[in-house]
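S.K.: no sequence on this one, just coordinates:
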């Protein structure tokens, strides 16, 4: 996958939209109260912000954050602020992250996910004054562990050749 001679096809905007919808639907499942269940929308947003920063930007992150705010019945703008910052910082480091192998990319993703959760926690503390629990940040570590799988899944449609030919190495 990180072979320098391998050229990826351009990402299909329809596939990007479908992956965001699938991530949103995964977040709708009732496992949100379990410890360590990742925020799939944040994970897919950071993936596309790193791999396709011109197609997925801060405005899409803001809209997905508003959808998550309505879904979770949280303070309107809590997730929107966190996702906007996540997208901004992902776009800032996207060139650097793509130079590394997937395992090292996960180490770059971890602070971004921790920042997202810290912003969400800060907003919740200002509004309610309740600290959830210390293992609240385990979600970010699970996202970092899932990064290689997410990268493999979301880059799969770009790896196929348009006209398959055994004589062509690319």
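M.R.: In hand now; what should we look at? Bear in mind the structure is a predicted one, so any value in this text is a computation, not a measurement. Numbering: from 1, shown residues only.
S.K.: alpha carbons only for contacts and neighbour counts from here, please
M.R.: Will do.
S.K.: pull the contacting residues for the most centrally placed residue in the chain.
M.R.: Nearest to the geometric centre of the chain sits residue 43, at 2.2 Å (C-alpha atoms, centre = their mean). By C-alpha atoms under 8 Å, 6 or more residues apart in numbering, residue 43 lies in contact with 143, 147.
S.K.: try this one side by side with the last:
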């Protein structure tokens, strides 16, 4: 039925910071506004808000949003608002999401990514009366498809044994 749940090691706060910086650097790559390229900062924020809500919360999301606003040269606060809402709703459902298998977790985070992009579209429409179109939401679908990969990558350091012993089952 379900895969067994492993006892994870505590997460290193430095690893959380490095993963957020890495996601920010991925967002800084010159994708050139290609449709379907996910927002890596949002993906990592949702992951840490679900797995470590006491360490990565709304304040970190706001700070990362301000950084993305400055980088993208968008309206100051657009990404900050969408990231804080994203983090808030991820923290709200964090206990529920962790009980499901990976495919169902991905279905739970899809509305979060869609909400984040809908907030961005509404803000852009209010400011400039321009809407990007429905293909803009393909980023949410791609981010949802990347959810299992990101989960596997970011939980990998916590799965290793402290003292490796071949006779111990855990």
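M.R.: That came in fine, so what should we check first? The structure presented is a predicted model; accordingly, all values stated were derived computationally and were not measured.
S.K.: TM-score for this pair?
M.R.: Scored against TM-score structural alignment, normalised by the length of the first structure, the superposed chains reach a TM-score of 0.97; 169 aligned residues with a C-alpha RMSD of 1.0 Å.
S.K.: just to revisit the earlier point, by how much does the helix or strand that the residue nearest to the centre of the first structure is a member of deviate from the second structure on average?
M.R.: Element membership for residue 43 of the first structure, per DSSP states H and E: helix 40-51. On superposition with the second structure, the mean distance recorded for helix 40-51 of the first structure (mean C-alpha distance after the TM-score superposition for the first structure) is 0.1 Å.
S.K.: mind listing what's buried in the helix or strand following that helix?
M.R.: Next in sequence after helix 40-51 of the first structure, counting helices and strands by DSSP H and E, comes helix 58-72. Across helix 58-72 of the first structure, burial judged by 16 or more other C-alpha atoms under 10 Å covers 58, 60, 61, 62, 63, 64, 65, 66, 67, 68, 69.
S.K.: all helices of the first structure, in order?
M.R.: Assigned by DSSP state H, the first structure shows helices spanning 13-28, 40-51, 58-72, 78-92, 94-97, 102-128, 138-159.
S.K.: can you tell me how far the spatially closest residue to residue 170 of the first structure that is not a sequence neighbour is from residue 101 of the first structure?
M.R.: Spatially, and ignoring its direct neighbours in sequence, residue 170 of the first structure is nearest to residue 6 (5.9 Å; C-alpha to C-alpha, 6 or more residues apart in numbering). Plainly put, residue 6 of the first structure is 14 Å away from residue 101 of the first structure if you go by C-alpha to C-alpha, to the nearest Å.
S.K.: hang on, the earlier thing: need the counterpart of the residue nearest to the centre of the first structure in the second structure.
M.R.: Mapped onto the second structure by TM-score structural alignment, residue 43 of the first structure lines up with residue 43.
S.K.: distance from stretch 114-122 of the second structure to the first structure after superposition?
M.R.: Stretch 114-122 of the second structure, aligned to the first structure and superposed, deviates on average by 0.3 Å (mean C-alpha distance after the TM-score superposition for the first structure).
S.K.: what lies in contact with that stretch?
M.R.: Stretch 114-122 of the second structure has contacts (C-alpha under 8 Å, 6+ apart) with 78, 79, 82, 83, 85, 86, 131, 132, 137, 140.
S.K.: does the fourth one touch residue 42 like I think?
M.R.: Yes - the criterion here is C-alpha atoms under 8 Å, and residue 83 of the second structure meets it with residue 42 at 6.7 Å.
S.K.: show me which of the two is the more surrounded one.
M.R.: residue 83 (31 against 28; other C-alpha atoms under 10 Å).
S.K.: quick one: contacts for that one?
M.R.: 42, 45, 58, 61, 62, 64, 65, 116.
S.K.: next, count neighbours for the second one.
M.R.: Just to be clear, that refers to residue 45 of the second structure. Neighbours of residue 45 of the second structure (other C-alpha under 10 Å): 28.
S.K.: what sits against the aligned partner of residue 105 of the second structure in the first structure?
M.R.: Residue 105 of the second structure maps onto residue 105 in the first structure, with residues paired by TM-score structural alignment. Residue 105 of the first structure makes contact with 97, 98, 147, according to C-alpha under 8 Å, 6+ apart.
S.K.: put together a markdown table for the contacts of stretch 114-122 of the second structure, with distance to residue 166 of the second structure on each row.
M.R.: Supplementary listing: these in a markdown table, determined by distance: C-alpha to C-alpha, whole Å:
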| residue | distance to residue 166 of the second structure |
| --- | --- |
| 78 | 51 |
| 79 | 47 |
| 82 | 46 |
| 83 | 43 |
| 85 | 45 |
| 86 | 42 |
| 131 | 57 |
| 132 | 55 |
| 137 | 47 |
| 140 | 42 |
